[in-house]
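Student: no sequence on hand, only this structure:
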């Protein structure tokens, strides 16, 4: 393995709002790669300058960073300039997928289903937003993941405070129409969509705490859908990834309405790899251990 991959850096930590989750992801990935006999080393960009990767002769990088500064194309661009292959999507796909607004615009332009939305700012007419989108409404920072700064708004008077919370994390804030149905997530590995996972959170509240730090959320994998329906959703997910230019691996989040209509919510190009994470869960059902998954992702490291 050492000869195959050379000296590998696992990038985790970073300075984004998702640092805590990234530390958990990276620690797990590092242990898995070392367990597979790979010469893997921890590297935290919040503590060391990226150019050190080149100086210290790293041959490949496993990106286990989440959020801005790791999932948004900036690190990918730096690695491109240094000529060091890395896991996951390239610069353009990373940047677009990190931007919930522009992701939706691409999907809409390609005729893919995604909930309606409005961009919020200090001059927004809150009543008009509720009139257009109805209630409840999800309010989110455009460039954050892991539900950071997100609020489920159930009454008009909650909308402005929800925007104010999201605006602490981002100067772009989106309000998204609530679509009722099953919450699904669909990991993909190269050109293959892994088994879908159905997420059943307490009171439908799949927030930061319930994602990473509690055991009250239920994950069903297999998801329980008929094979034909699951395959149709998997085909939609693969198309949604391709139009964004994604590669390597990722995870799309969806809602499936009671009458069988899927709606794409977000695309994650550097998903979590913690004990609660969904890609490893789906991979296990597909026959891939955590260690095998990490090695497979590292095999896909590339430039351009």
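Tutor: Yep, that arrived. Remember, it's a predicted structure, so these values are computed and weren't measured experimentally.
Student: from now on I want contacts and neighbour counts done on CA atoms only, so please keep to that.
Tutor: OK.
Student: leaving out the residues flanking it, which one is nearest to the most centrally placed residue in the chain?
Tutor: With distances taken as CA atoms, centre = their mean, the residue of the chain nearest its centroid is residue 268 (2.3 Å). Excluding the flanking residues, the one nearest residue 268 by CA to CA, 6 or more residues apart in numbering is residue 251, at 5.1 Å.
Student: now the helix or strand hosting the one you found, how far from the chain's geometric center?
Tutor: Using DSSP states H and E, residue 251 falls within strand 249-256. Counting by CA atoms, centre = their mean, to the nearest Å, strand 249-256 is centred 8 Å from the centre of its parent chain.
Student: any idea how far residue 253 is from residue 97?
Tutor: Going from residue 97 to residue 253 by CA to CA, to the nearest Å gives 12 Å.
Student: find residues that contact each of the two.
Tutor: 266, 267 (CA atoms under 8 Å, 6 or more residues apart in numbering).
Student: so those two - more neighbours on which side?
Tutor: Using other CA atoms under 10 Å, the more surrounded residue of residue 97 and residue 253 is residue 97, with 26 against 18.
Student: take a look at this one as well, against the first:
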């Protein structure tokens, strides 16, 4: 009998998305155990390098969300340690979590994204950086953490007050983007193939962190009830962004679509290299629509990481042989 690989599921950490990461990791660990893998669950702390060396897994399933698990830090550490891991690598992760850097790379490649500008939070108390409505968001946080929409009625049309609760109180600088009215769409990509398009309809407000992870606050329409040409364009753009950024494993691209503007109204907001794997998460939901179970999806992610790791080892050995 051939033994399955030893998988360490890395979760938790100390980011603002810790609880969601724990939920993702717990679900992944259970699915992999049921699939026959030897699984060790690891709640990341400051001794993570020592603990990974002690565990010595064949592969790490990275179920972390936010920093430092999504920004390239953990990826760089595991690269130095020679550990195989799932999802995107160091450079891709560092770029994708930075919304400004992502915009600089993707917009020259004809991927439409909203116009944006970096502003100091202090400047918001004097004037609006863009015509209303506009969106304020942290430069390098995921899952709509700290996102605020400033519309014409906000604060009776006056500049933001220092005592008003919002991301300006927590972050020194923010990205201000033009608000795109219309529908919220998302596309999961796995193995350079788009899985589908989901429309997200929050019961109130917009698709923020609470709406993403609170059962009943958002309706998922999967597949999205949108024209075929819009769905095809969203999937094409998601695959293109995935490839340009060098994503591995699953990624998720989030869009806004102004349905009054047709094809010209579709805009990519961001690419998430560590999409959630909770019961409410979008990647498993889209995979299910294609007949891919949650357990199978987790196994696919593991197997892709192992194959890519083997390919890298083969290439390095071949280069060493040539240089010798």
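Tutor: Arrived safely. Values in this document were obtained by computation on a predicted structure and should not be read as measured data.
Student: can you give me the TM-score here?
Tutor: In this superposition the chains share a TM-score of 0.92, using TM-score structural alignment, normalised by the length of structure 1; 301 aligned residues with a CA RMSD of 2.2 Å.
Student: the strand holding residue 251 of structure 1 vs structure 2, average distance?
Tutor: Taken over the aligned residues, the distance from strand 249-256 of structure 1 to structure 2 averages 0.6 Å (mean CA distance after the TM-score superposition for structure 1).
Student: moving C-terminal of that strand, what's the next helix or strand?
Tutor: strand 262-268.
Student: show me what the helix or strand following that following strand is packed up against.
Tutor: Once the chain leaves strand 262-268 of structure 1, the next helix or strand it forms, by DSSP H and E, is helix 278-285. Here helix 278-285 of structure 1 touches strand 182-189, helix 290-299, going by 3 or more CA pairs under 8 Å, 6 or more residues apart in numbering; DSSP states H and E.
Student: so helix 278-285 of structure 1 matches what in structure 2?
Tutor: Here helix 278-285 of structure 1 aligns to structure 2 at residues 282-289, judged by TM-score structural alignment.
Student: other residues contacting the matching stretch?
Tutor: Under CA under 8 Å, 6+ apart, the answer for stretch 282-289 of structure 2 is 188, 195-198, 222-223, 250, 252, 275-277, 293-294, 297.
Student: swap the cut-off to 10 Å and go again
Tutor: 186-190, 194-198, 200, 212, 220, 222-223, 250-252, 275-279, 290, 292-298 (CA atoms under 10 Å, 6 or more residues apart in numbering).
Student: buried ones among those?
Tutor: 186-190, 194-198, 200, 212, 220, 222, 250-252, 275-278, 293-298 (16 or more other CA atoms under 10 Å).
Student: and the next element down the chain from the longest strand anywhere in structure 2?
Tutor: Using DSSP state E, we find that the single longest strand of structure 2 is strand 193-202. Sequence order places helix 209-213 as the next helix or strand after strand 193-202 of structure 2, per DSSP H and E.
Student: which strands and helices lie in contact with that following helix?
Tutor: strand 193-202, strand 218-221 (3 or more CA pairs under 10 Å, 6 or more residues apart in numbering; DSSP states H and E).
Student: give me the mean deviation of that helix from structure 1.
Tutor: Here the mean offset of helix 209-213 of structure 2 against structure 1 after fitting is 1.2 Å, by mean CA distance after the TM-score superposition for structure 1.
Student: quick one: the strands in structure 1?
Tutor: 7-11, 39-43, 60-63, 117-120, 137-141, 151-153, 173-177, 182-189, 192-193, 197-200, 218-220, 249-256, 262-268.
Student: once aligned to structure 2, how far is the second one on average?
Tutor: Looking back up the chat, that one is strand 39-43 of structure 1. When structure 2 is superposed, strand 39-43 of structure 1 averages 0.8 Å from its matched positions, counting by mean CA distance after the TM-score superposition for structure 1.
Student: with the first one instead?
Tutor: Taking mean CA distance after the TM-score superposition for structure 1, the mean distance separating strand 7-11 of structure 1 from the aligned residues in structure 2 is 0.6 Å.
Student: give me the angle between that strand and helix 290-299.
Tutor: Relative orientation of strand 7-11 of structure 1 versus helix 290-299 (axes from the mean of the first three to the mean of the last three CA atoms, to 10 degrees): 100 degrees.
Student: strand 7-11 of structure 1 vs strand 39-43, what angle?
Tutor: Using the same axes, to 10 degrees: strand 7-11 of structure 1 against strand 39-43 is 30 degrees.
Student: elements contacting strand 7-11 of structure 1?
Tutor: Packed next to strand 7-11 of structure 1, using 3+ CA pairs under 10 Å, 6+ apart, are helix 19-35, strand 39-43, strand 60-63.
Student: next one: the second one
Tutor: Under the contact criterion of 3+ CA pairs under 10 Å, 6+ apart, the helices and strands touching strand 39-43 of structure 1 comprise helix 2-5, strand 7-11, helix 19-35, strand 60-63.
Student: now do it: distance to the chain's middle.
Tutor: The answer for strand 39-43 of structure 1 is 23 Å, by CA atoms, centre = their mean.
Student: and the fifth one, by the same measure?
Tutor: Relative to the centre of its chain, strand 137-141 of structure 1 is centred 16 Å away, using CA atoms, centre = their mean.
Student: read off where it ends up in structure 2.
Tutor: Mapped onto structure 2 using TM-score structural alignment, strand 137-141 of structure 1 covers residues 134-138.
Student: name the surrounding residues that touch the matching stretch.
Tutor: Identification of contacts with stretch 134-138 of structure 2 by CA under 10 Å, 6+ apart yields 98-99, 114-119, 121, 128-129, 144-152, 166-168, 170-180.
Student: please repeat the previous calculation with a cut-off of 6 Å.
Tutor: 146, 147, 148, 149, 150, 174, 175, 176, 177, 178, 179 (CA atoms under 6 Å, 6 or more residues apart in numbering).
Student: ditto for stretch 256-272 of structure 1
Tutor: Identification of contacts with stretch 256-272 of structure 1 by CA under 6 Å, 6+ apart yields 25, 97, 113-114, 180-182, 250-255.
Student: same thing with stretch 3-20 of structure 1?
Tutor: Outside stretch 3-20 of structure 1, the residues that reach it (CA under 6 Å, 6+ apart) are 22-23, 26, 39-46, 58-68.
Student: list the buried residues for that stretch?
Tutor: 5, 7-19.
Student: can you check stretch 101-120 of structure 1 too?
Tutor: 101, 103, 104, 106, 107, 112, 113, 114, 115, 117, 118, 120.
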